[in-house]
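*Asks:* Structure here, sequence nowhere to be found:
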């Protein structure tokens, strides 16, 4: 199966380049268009709307930092057609929403090796897999 539109969902950690390189390789092999996506989990969403202070400045700063890091990541990968998107909300639901909006054939996410309690509670990659509108590739990333 050839892919035409790939969503690369990154958390902007140092390991993101490994996941990005895998997505770039797939794009080069299939001629697919790439959308690089980062979701900032809204503090209101993360805390169930019970944030007693005005978090507008914090959210704005998170957006600016994410856009800067996305520019750096975008410059590090070699793909002809690419678009970046920084959005805010629930991580899995936003990845699903953007994948549907872009009519993606594949979502590429990093899968960190989790152990213990983190493994039992699940991961973002697992959350993306369930309910995704297309194929999902979880790229195993480890700290070197």
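*Replies:* Yep, it's here. As the structure is a prediction and not an experimental result, all values here were calculated from the model. Numbering: from 1, shown residues only.

*Asks:* from here on, contacts and neighbour counts on C-alpha atoms
*Replies:* Fine.

*Asks:* Check whether residue 2 really touches residue 30, as I assumed.
*Replies:* Yes. At 6.0 Å, residue 2 and residue 30 qualify as touching, with contact defined as Cα atoms under 8 Å.

*Asks:* which SSE is the residue lying closest to residue 136 once chain neighbours are set aside in?
*Replies:* Excluding the flanking residues, the one nearest residue 136 by Cα to Cα, 6 or more residues apart in numbering is residue 107, at 4.7 Å. Counting by DSSP states H and E, the element that carries residue 107 is strand 106-112.

*Asks:* Who are the packing partners of the host helix or strand of residue 63?
*Replies:* Assessed by DSSP H and E, residue 63 sits inside helix 56-76. With contacts taken as 3 or more Cα pairs under 8 Å, 6 or more residues apart in numbering; DSSP states H and E, helix 56-76 sits against helix 16-30, strand 33-41, strand 82-89.

*Asks:* Second structure follows, compare the two:
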């Protein structure tokens, strides 16, 4: 199988380089385009209350901070990144929408081993895999 458009789902943690380097390796081997996506949580989706708070401003600040963190960590990448997407929302929905809009044929993302309780609260892999419109590669990373 040959891949043409690869999307790497990234976070701003220490595993970012491991996951992106796997994307670079595969993109280089297939002469494919490489894009990244980072999704910040929408604060308003998790806030319940009466507080007068500017959610739009908070989301914009979070995206700006994420963008500068990612650019700093990917500054020395030796492969062109065609598109670097930073958005906020529900992870599965944002990734699937991006895959469809950009004709992605391989998604690469990190996978952590969680305890049973951690799997219940933290793992988004299973629902995402169920709805995935393309191939997916899970890269095992340390916590």
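*Replies:* That came through fine. Being a predicted model, the structure only gives us computed values, none of them experimental.

*Asks:* TM-score them against each other, please.
*Replies:* Overlay of the two chains. TM-score (TM-score structural alignment, normalised by the length of structure 2): 0.89; 142 aligned residues with a Cα RMSD of 1.8 Å.

*Asks:* so the helix holding residue 63 of structure 1 versus strand 33-41, what angle?
*Replies:* On the basis of axes from the mean of the first three to the mean of the last three Cα atoms, to 10 degrees, helix 56-76 of structure 1 is oriented at 150 degrees to strand 33-41.

*Asks:* Around residue 143 of structure 2, how many other residues sit close by?
*Replies:* As a burial measure, residue 143 of structure 2 scores 10 neighbours (other Cα atoms under 10 Å).

*Asks:* OK, contacts around it?
*Replies:* Counting by Cα atoms under 8 Å, 6 or more residues apart in numbering, residue 143 of structure 2 touches 112-113.

*Asks:* mean deviation of the helix holding residue 63 of structure 1 from structure 2?
*Replies:* Taken against structure 2, helix 56-76 of structure 1 registers an average deviation of 1.7 Å after superposition, with mean Cα distance after the TM-score superposition for structure 1.

*Asks:* Sort out which residues of that helix are buried, please.
*Replies:* Going by neighbour count (16 or more other Cα atoms under 10 Å), the buried part of helix 56-76 of structure 1 is 59, 63, 66-67, 70, 73-74.

*Asks:* Out of the residues you listed, the closest to residue 127 of structure 1 would be?
*Replies:* Checking the buried residues of helix 56-76 of structure 1 against residue 127 of structure 1 with Cα to Cα, the nearest one is residue 66 at 21.6 Å.

*Asks:* what's the closest residue to the closest one other than its chain neighbours in contact with, if anything?
*Replies:* Counting by Cα to Cα, 6+ apart, residue 66 of structure 1 lies nearest to residue 86, which is 7.1 Å off, once chain neighbours are set aside. Listed by Cα under 8 Å, 6+ apart, the contact set of residue 86 of structure 1 reads 37-40, 63, 66-67.

*Asks:* can you tell me which of the residues you listed lies nearest to residue 124 of structure 1?
*Replies:* residue 39 (11.2 Å).

*Asks:* To which secondary structure element type does the residue sitting furthest away from the middle of structure 2 belong?
*Replies:* Distance from the centre of structure 2 peaks at residue 50, with 31.4 Å (Cα atoms, centre = their mean). Secondary structure for residue 50 of structure 2, judged by DSSP: H, G, I helix; E, B strand; the rest coil, is coil.

*Asks:* measure it to residue 57 of structure 2 for me?
*Replies:* Per Cα to Cα, to the nearest Å, residue 50 of structure 2 is found 17 Å from residue 57 of structure 2.
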